[in-house]
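# got a structure for you, letters missing:
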């Protein structure tokens, strides 16, 4: 598979690595403090606290932490107080290395103590909420985990709501995200790998997957692309998505984003790999297929017949949102003979006196609706929905009465917009918004022939897309009938006994299978679990 990155920035993903440009700590505590102050400047939130009592024989210590990133009570009770009260440190003539080992292994009750041998590693630990302990005469510092900054509480997801199901979503805290997955997947095979990406932001990234289920080749490719990222900053998951996704010139998303822990847990159980980014509640799931964007968590929290019906509605809404304005333009402009006579007369009477052709009329209405939608999003939450709804009603009615657009065009554009909201994934819905404008232009110039030609080109383009080596239209193209039980329709739970290898995972029983069915599964899956079906 062709990679889009050629450089490998190991320093960004693994800040603990000592490079040639790293500056080792000196044995003089004052020199180290001076160098740290020179690096960070006169920052008011960085606290330096020194403890020195030569009469007691205890070594001189300096504590460094950032106010707002640490738990002040934890620093006082678990770091400063144990060191000041310790009788072992007051032994005369104790070597610095022995004192450092004593502090690390016996005195400090706080967990997660790490050694820092360079200024770069020390600063990295400091900015993560650790308390740095400098010992005079030692060229190694200790970093005690005392992080305790304010975080948002766990709330219901705002973009992926469900009627039945869990009401909690990811927060901006990376550790909260991994803990929510641990609570759902209580299994030793759940692996979490952490990266630091961004030279200036040093954003924490967690790669989460199930060992033995996730495809090793997909995992290796994701690791390779994450290691290859060399950028200043990562502020949101879209930064990672754009830098590692396949097919950067396609309008279709090849990585799924979600803010629901249950959706990520379900994807991981299917063989997908989760990517949680510190600072945003939206996590990523890869690889992703076209059909995964039409699946909702609620599909599995209610009966299979209702879920199948709702999926049919979503796919229907997809085609309506994509084709309805273009079909209206093409038929009213080039193919009037396809309409029944009564409907044709009704449309003709409505368009009488309209100064614009159907194409310009549709473009004006589509752009107007997009403006109203953006205005509703950007305005204060209390009045945003009211303004967008009232604005759409008032402008639509006024435009019809003024003779600028026909009533049928208002209906077409409104139903198209409503259908766009039916799609559960905002990423694929936004892609349809862009493609719809191009489809309208083609329909206004070449009619139904242009629409069919463009659909064929679009289908060929989608068939050529991949997501980390997985075909974008899998398991429909290439066709694997064995894995179609959860694509357009959702079969009952007792029918879906085999974990499909749609995402490259190894096919395996998810429920107890009779011996005969297990033999059939083993024969059809083959040694790789996904090639023979």
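Received the coordinates, thanks. Predicted model only: the values in this text are computed from it and were never measured.
# From here on, just use CA atoms for contacts and neighbour counts.
Will do.
# For the lengthiest helix in the chain, buried residues please.
Assignment by DSSP state H gives helix 426-464 as the longest helix of the chain. Within helix 426-464, the residues that count as buried by 16 or more other Cα atoms under 10 Å are 426-430, 432-433, 435-437, 439-445, 447-448, 450-451, 454, 462-463.
# before we move on, what about stretch 314-326?
Residues of stretch 314-326 classed as buried: 314-315, 317-318, 320-326 (neighbour count, 16+ other Cα under 10 Å).
# Out of the residues you listed, flag the one nearest to residue 350.
When the buried residues of stretch 314-326 are compared for distance to residue 350 (Cα to Cα), residue 325 wins out at 16.7 Å.
# Give the next helix or strand downstream of the helix or strand hosting the closest one.
If you go by DSSP states H and E, residue 325 is part of helix 304-333. Note on helix 304-333: by DSSP H and E, the next helix or strand toward the C-terminus is helix 341-351.
# Please tell me how far that following helix is from the chain's geometric centre.
Averaging C-alpha positions (Cα atoms, centre = their mean, to the nearest Å) puts helix 341-351 48 Å from its chain's average.
# From the contact counts, what lies against it?
If contacts are counted by 3 or more Cα pairs under 8 Å, 6 or more residues apart in numbering; DSSP states H and E, helix 341-351 sits against helix 407-422.
# alright, now check it against this:
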């Protein structure tokens, strides 16, 4: 196989070492190499035309370019250039009127740009090629995010186009301090990646570390931002996500304003936000759009139900198996009566129901949208009722599993919700083996792991561990905006203050209120 590759490269006129072949002034020499490189690539179009009195070629990928741009801003401009003396600067600056035109003297760079959706223009007699940004083709338009729905807030979400995504972000942050660094990852896919940050807010050492980890990625292809997330996170063996993903431009913009760094990957609507803390995954974008009273209530509700989602089945197994004296007498009689005909212990009963519930939820996701919703809801109702009537599981267990499922849906971020769902099973095992002592042992291990975890140098449990009382205003609750006058100290470099100190709006005095009341 390696011998065949060397023969093919030699036949194409390419070097097999790391040196790059320059573009020749002879048009036929360049096109012969390109045609050999793109052999059996029927979607690569070679369009020969006359640039004044010179022969020229236009090379592009069919379906990735805008034909109108090529026709009116490249072909017509060059064909009408009769008597022109062609130079690189004249063609680039005066003749091609497309939006962005660059030149290159490297053949490998030309091939890379053509495969990236740009158009290559070669003119006989010039030892440089022109790269015209005339990208087009069928693309999904900007639409409402599907995984992060919101009652109040912007309705636009990221798409699969890198430049569309950066433009959506630029629309939110109209500042020259917003920087976009471009990189290419993937030996075969040559996937474009944009590192976005606000200069003066993001720490330089964080930017350096992000660039270093991305540059160290050596893989054949990047098809989704999940590839990058898994390759650059601190602890790949941890079940907890250490990088937040989002398809909302406003969420990314809000995090950039706090000093974080974003990674946008071409071909996916999910951008990455880092560093991430545990509390970020408990917060929704809507928390900052509602009045703070509503946001406080919703956050307390989520914090309560995360314990329900994690511990409720384990506590039920532990109490009914080892600690019956903790149950009120009337409730104990009711539970005992419902379990009288059940052939399985509480742990096996809980395991059957939890696995069945997870299977139904997965089936509902994989099936078509309308069918999936019906299957997941009806399946849970029918199977649960049938299992109780058949004496396989007890009615209290169906209630426990249903409450656990509802609680897991209150977690705003899917990657954190599924981590909590998975952790229920080892806690149930510990509860079945050791009772409440096993639950204490498991939660102690989890808390120790969370406190030790880091995301790009930032403690995962910050600002609770290490504690920072000032920054707790945006953890368990969401304080009014005029109280959150500073950015998280763990994230920003130096510009900590985000608004005027004590910026609470002043109330109108009594005289003004009387005038307003009289006028109404």
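That came in fine, so what should we check first? Only a predicted model underlies this, so the values are computations on that prediction, with no experimental measurement involved.
# TM-score of the superposed pair?
Remark: TM-score between the superposed chains equals 0.91 [TM-score structural alignment, normalised by the length of structure 2]; 488 aligned residues with a Cα RMSD of 1.6 Å.
# circling back: okay, and the longest helix of structure 1 goes to which residues in structure 2?
Using TM-score structural alignment, helix 426-464 of structure 1 corresponds to residues 414-452 of structure 2.
# Then stretch 519-526 of structure 1?
Going by TM-score structural alignment, stretch 519-526 of structure 1 lines up with nothing in structure 2.
# buried set for the one helix or strand residue 221 of structure 1 maps to?
For residue 221 of structure 1, the element it lies in under DSSP H and E is helix 216-227. Buried residues in helix 216-227 of structure 1, defined by neighbour count with 16+ other Cα under 10 Å: 218-219, 221-222, 225-227.
# Residue 371 of structure 2 -> structure 1?
So, by TM-score structural alignment, residue 371 of structure 2 is matched to residue 383.
# Please tell me how far that match sits from residue 26 of structure 1.
Per Cα to Cα, to the nearest Å, residue 383 of structure 1 is found 60 Å from residue 26 of structure 1.
# ok, those two, which is more surrounded?
Higher neighbour count among residue 383 of structure 1 and residue 26: residue 26, with 20 against 11, using other Cα atoms under 10 Å.
# Is it possible to get a markdown table of the buried residues of stretch 314-326 of structure 1 that adds distance to residue 335 of structure 1?
Below are those laid out as a markdown table (distance: Cα to Cα, whole Å):
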| residue | distance to residue 335 of structure 1 |
| --- | --- |
| 314 | 28 |
| 315 | 26 |
| 317 | 24 |
| 318 | 24 |
| 320 | 19 |
| 321 | 21 |
| 322 | 19 |
| 323 | 15 |
| 324 | 15 |
| 325 | 14 |
| 326 | 12 |
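# and of those, the nearest to residue 375 of structure 1?
Using Cα to Cα, those come closest to residue 375 of structure 1 at residue 321, 20.9 Å.
# Chain neighbours aside, what residue packs nearest to that closest one?
Distances taken as Cα to Cα, 6 or more residues apart in numbering place residue 416 nearest to residue 321 of structure 1, at 4.7 Å, with adjacent residues excluded.
# thought that neighbour was touching residue 320?
Yes. At 6.3 Å, residue 416 of structure 1 counts as touching residue 320 under the criterion of Cα atoms under 8 Å.
# Residue 21 of structure 2 matches what in structure 1?
Checking TM-score structural alignment: residue 21 of structure 2 goes with residue 23.
# got the contact list for its match?
Neighbouring residues of residue 23 of structure 1 by Cα atoms under 8 Å, 6 or more residues apart in numbering: 118-120.
# Quick one: neighbours of whichever residue in structure 2 pairs up with residue 215 of structure 1, just the number.
Correspondence of residue 215 of structure 1 to structure 2, assessed by TM-score structural alignment: residue 203. Per other Cα under 10 Å, the neighbour tally for residue 203 of structure 2 reads 19.
# ok, the spatially closest residue to residue 203 of structure 2 that is not a sequence neighbour - contacts?
Leaving aside its sequence neighbours, residue 203 of structure 2 sits nearest to residue 493 (Cα to Cα, 6+ apart; 4.6 Å). Residue 493 of structure 2 sits next to 200-204, 259 when contact means Cα under 8 Å, 6+ apart.
# And the residue nearest to residue 321 of structure 1, what's its match in structure 2?
Aligned partner of residue 416 of structure 1 by TM-score structural alignment: residue 404.
# now residue 481 of structure 1
Taking TM-score structural alignment as the alignment basis, one finds that residue 481 of structure 1 is matched in structure 2 by residue 469.
# Same question for residue 406 of structure 1.
Counting by TM-score structural alignment, residue 406 of structure 1 lines up with residue 394 in structure 2.
# wait, isn't that match in contact with residue 345?
No. Using Cα under 8 Å, residue 394 of structure 2 is not in contact with residue 345, being 10.7 Å away.
# of those two, who's got more company?
The neighbour comparison of residue 394 of structure 2 against residue 345 (other Cα under 10 Å) goes to residue 394, with 26 against 14.
# Please tabulate the buried residues of helix 216-227 of structure 1 in a markdown table, including the columns distance to residue 305 of structure 1.
Output for the buried residues of helix 216-227 of structure 1, formatted as a markdown table (distance: Cα to Cα, whole Å):
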| residue | distance to residue 305 of structure 1 |
| --- | --- |
| 218 | 33 |
| 219 | 35 |
| 221 | 38 |
| 222 | 36 |
| 225 | 40 |
| 226 | 40 |
| 227 | 44 |
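# Name the nearest residue to residue 464 of structure 2, sequence neighbours excluded.
Nearest one to residue 464 of structure 2, counting by Cα to Cα, 6+ apart, is residue 472 at 7.3 Å.
# Please settle this for me: is the one you found part of a strand?
No. Read with DSSP: H, G, I helix; E, B strand; the rest coil, residue 472 of structure 2 is helix and lies in no strand.
# Count the neighbours of the residue nearest to residue 321 of structure 1 for me.
If you count neighbours by other Cα under 10 Å, residue 416 of structure 1 ends up with 23.
# Which stretches in the stretch 1-150 of structure 2 count as strands?
Under the criterion DSSP state E, counting those that start in this stretch, strands of the stretch 1-150 of structure 2 are mapped to 44-51, 54-61, 101-104, 119-123, 129-132.
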